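Asks: heads up, no residue letters with this:
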């Protein structure tokens, strides 16, 4: 495998220098983390599944006019993406009460919300990605008012698409989080969906049984994470024919 430069390594992915200016190669690891990386494990095949699933969702969004950083999948664990300036926020869209929202408000998990609710968290692992109001976002310059005015409808379009796709295969989209990146064309800015969309970043429950098919399986020790992600991929028709671990490429720093 060709030697290339590592640009960044996160909890679930590695970014490498791309073949052309303005591109990166995104490598999906098998690492699983929870509770701000306090709980860790290597789940064989997880990266392969998330690569395929994120490709499926990103190309689906592009087909309905939602811009993303995705260009193409390169192999079982890697995809070619546009290099973007990431806005340091997680954009969280909730359709049902679950996780931290259920705890904060004393709601039973699975309670339907009156409408999709959008929350923002500041991306900082050391702080635990705290929730922040729009006033903080604008005051600290993480995003402008115009950015937020554009992000909210973008997130709702993603929600409409994902909810419909999941409902069609018997899965309830409880909530999800996305990241947004900026692409610059001279002085013109365009916002795109970046990072990944996978069961790592969504809460997915079987509509009939309530079975969890997302990273809560790992967080709460509910069984095999690989089996849960494989079931999502199988229902969506994107199950890889051979889920195997692939060694990481040689790096130059």
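Replies: Arrived safely. Owing to the predicted nature of the structure, the values given are computational and were not obtained by experimental measurement.
Asks: drop to CA atoms for contacts and neighbour counts, all remaining ones
Replies: Will do.
Asks: so residue 150, which state does it fall into?
Replies: Look at residue 150: counting by DSSP: H, G, I helix; E, B strand; the rest coil, its state is helix.
Asks: distance of it relative to residue 161?
Replies: 17 Å (C-alpha to C-alpha, to the nearest Å).
Asks: residue 106 now?
Replies: From residue 106 to residue 161 the distance is 29 Å (C-alpha to C-alpha).
Asks: wasn't residue 102 part of a strand?
Replies: No: going by three-state DSSP, the assignment for residue 102 is helix, not a strand.
Asks: now do the strands in the stretch 51-200 of the chain.
Replies: Along the stretch 51-200 of the chain, the segments classed as strands by DSSP state E, counting those that start in this stretch run 70-73, 78-82, 85-86, 89-96, 112-122, 171-185, 188-194.
Asks: comparison target, given below:
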């Protein structure tokens, strides 16, 4: 088992922007526990075991895969900068992108052939990762829809244990892009990135919508 402590630090633009916000760690731990439990109940295996403290999770030790898997339902963020697509364009079917986790190299995008050639994952493991990523997307998109929130995109990481592919890391407002379905208002880290308002208010509003009785 491992202990994961959620910090109050927030960074953007590869660490160029860096601040601390009271309650951020607690809010993200709350969200991560909620979503991991929600996914487990619907057949997705995660590393979550328990949450003994407001900002702490106990998780299963995994052999982490050095990849970030991004699932996009709507064009936004870096996708709009890199490709000829307008922000807000619905992507159907959802688009999976995979980045190689390496800070020094700037987390470059990586394709399936290279993932296999570098022995990061076998072809069956890579297929499993994509299937689970789309399953998670389906579950979370439906859930957020009921809460009046649009799941624009999200980033997840996987690990291996006993030969199985398991969801690791976190699922929180830090790792998702969320828009209000009616107004298009951001409820995620973009509020901080682009100074659209108070980011902790945005995070709290997500928790108030997804967790009945959440008092902040």
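Replies: Received it, and whenever you're ready, just let me know what you need. The shown structure was predicted, so the numbers you read here are calculated from the model rather than taken from an experiment.
Asks: superposing both, give me the TM-score.
Replies: With the length set by TM-score structural alignment, normalised by the length of the second structure, the two chains reach a TM-score of 0.97; 216 aligned residues with a C-alpha RMSD of 1.1 Å.
Asks: picking that back up, more neighbours: which of residue 150 and residue 161 of the first structure?
Replies: residue 161 (16 against 13; other C-alpha atoms under 10 Å).
Asks: which bit of the second structure covers stretch 195-204 of the first structure?
Replies: Mapping stretch 195-204 of the first structure onto the second structure (TM-score structural alignment) gives residues 169-178.
Asks: what about the matching stretch, start to end distance?
Replies: For stretch 169-178 of the second structure, the end-to-end distance is 19 Å (C-alpha to C-alpha).
Asks: same thing with stretch 41-56 of the second structure?
Replies: 21 Å.
Asks: chain center to it: distance?
Replies: The chain centroid and the centroid of stretch 41-56 of the second structure are separated by 15 Å under C-alpha atoms, centre = their mean, to the nearest Å.
Asks: quick one: the helices in the stretch 1-150 of the first structure?
Replies: Secondary structure of the stretch 1-150 of the first structure (DSSP state H, counting those that start in this stretch): helices at 46-63, 99-105, 134-139, 145-168.
Asks: which residues touch the equivalent of residue 148 of the first structure over in the second structure?
Replies: Using TM-score structural alignment, the partner of residue 148 of the first structure in the second structure is residue 126. The neighbourhood of residue 126 of the second structure, defined by C-alpha atoms under 8 Å, 6 or more residues apart in numbering, consists of residue 112.
Asks: in the second structure, what residue corresponds to residue 117 of the first structure?
Replies: By TM-score structural alignment, residue 117 of the first structure lines up with residue 95.
Asks: what about that match, how many neighbours?
Replies: 14.
Asks: again with residue 176 of the second structure
Replies: Neighbours around residue 176 of the second structure, by other C-alpha under 10 Å: 21.
Asks: then the one 4 residues further on?
Replies: For residue 180 of the second structure, the count of nearby residues is 17 (other C-alpha under 10 Å).
Asks: now it: how far from residue 208 of the second structure?
Replies: 13 Å.
Asks: now residue 176 of the second structure
Replies: 16 Å.
Asks: can you list the strands of the stretch 51-200 of the first structure in TSV and add distance to residue 128 of the first structure?
Replies: Below are those laid out as TSV (distance: least, C-alpha to C-alpha, whole Å):
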stretch	distance to residue 128 of the first structure
strand 70-73	27
strand 78-82	27
strand 85-86	18
strand 89-96	12
strand 112-122	9
strand 171-185	15
strand 188-194	21
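Asks: out of these, which gets nearest to residue 214 of the first structure?
Replies: strand 171-185 (10.3 Å; C-alpha to C-alpha).
Asks: contacting residues around residue 28 of the second structure?
Replies: With C-alpha under 8 Å, 6+ apart, residue 28 of the second structure has these contacts: 6, 55, 171-174.
Asks: and the residue lying closest to residue 191 of the first structure once chain neighbours are set aside, what does it touch?
Replies: Nearest non-adjacent residue to residue 191 of the first structure, counting by C-alpha to C-alpha, 6 or more residues apart in numbering: residue 182, 4.8 Å away. By C-alpha under 8 Å, 6+ apart, the contact set of residue 182 of the first structure is 84-87, 189-192.
Asks: residue 182 of the first structure matches what in the second structure?
Replies: Under TM-score structural alignment, residue 182 of the first structure pairs with residue 160 in the second structure.
Asks: one step back: which among the helices of the stretch 1-150 of the first structure is found nearest to residue 228 of the first structure?
Replies: Comparing the helices of the stretch 1-150 of the first structure under C-alpha to C-alpha, the one sitting nearest is helix 46-63, at 10.2 Å.
Asks: okay, and that closest one goes to which residues in the second structure?
Replies: Counting by TM-score structural alignment, helix 46-63 of the first structure sits on residues 24-41 of the second structure.
Asks: count the neighbours of residue 80 of the first structure for me.
Replies: Applying other C-alpha under 10 Å, we find 22 residues neighbouring residue 80 of the first structure.
Asks: alignment lookup: it to the second structure.
Replies: Under the alignment (TM-score structural alignment), residue 80 of the first structure maps onto residue 58.
Asks: show me what contacts the closest residue in space to that match that isn't next to it in sequence?
Replies: Excluding the flanking residues, the one nearest residue 58 of the second structure by C-alpha to C-alpha, 6+ apart is residue 3, at 4.7 Å. Going by C-alpha under 8 Å, 6+ apart, residue 3 of the second structure touches 56-59.
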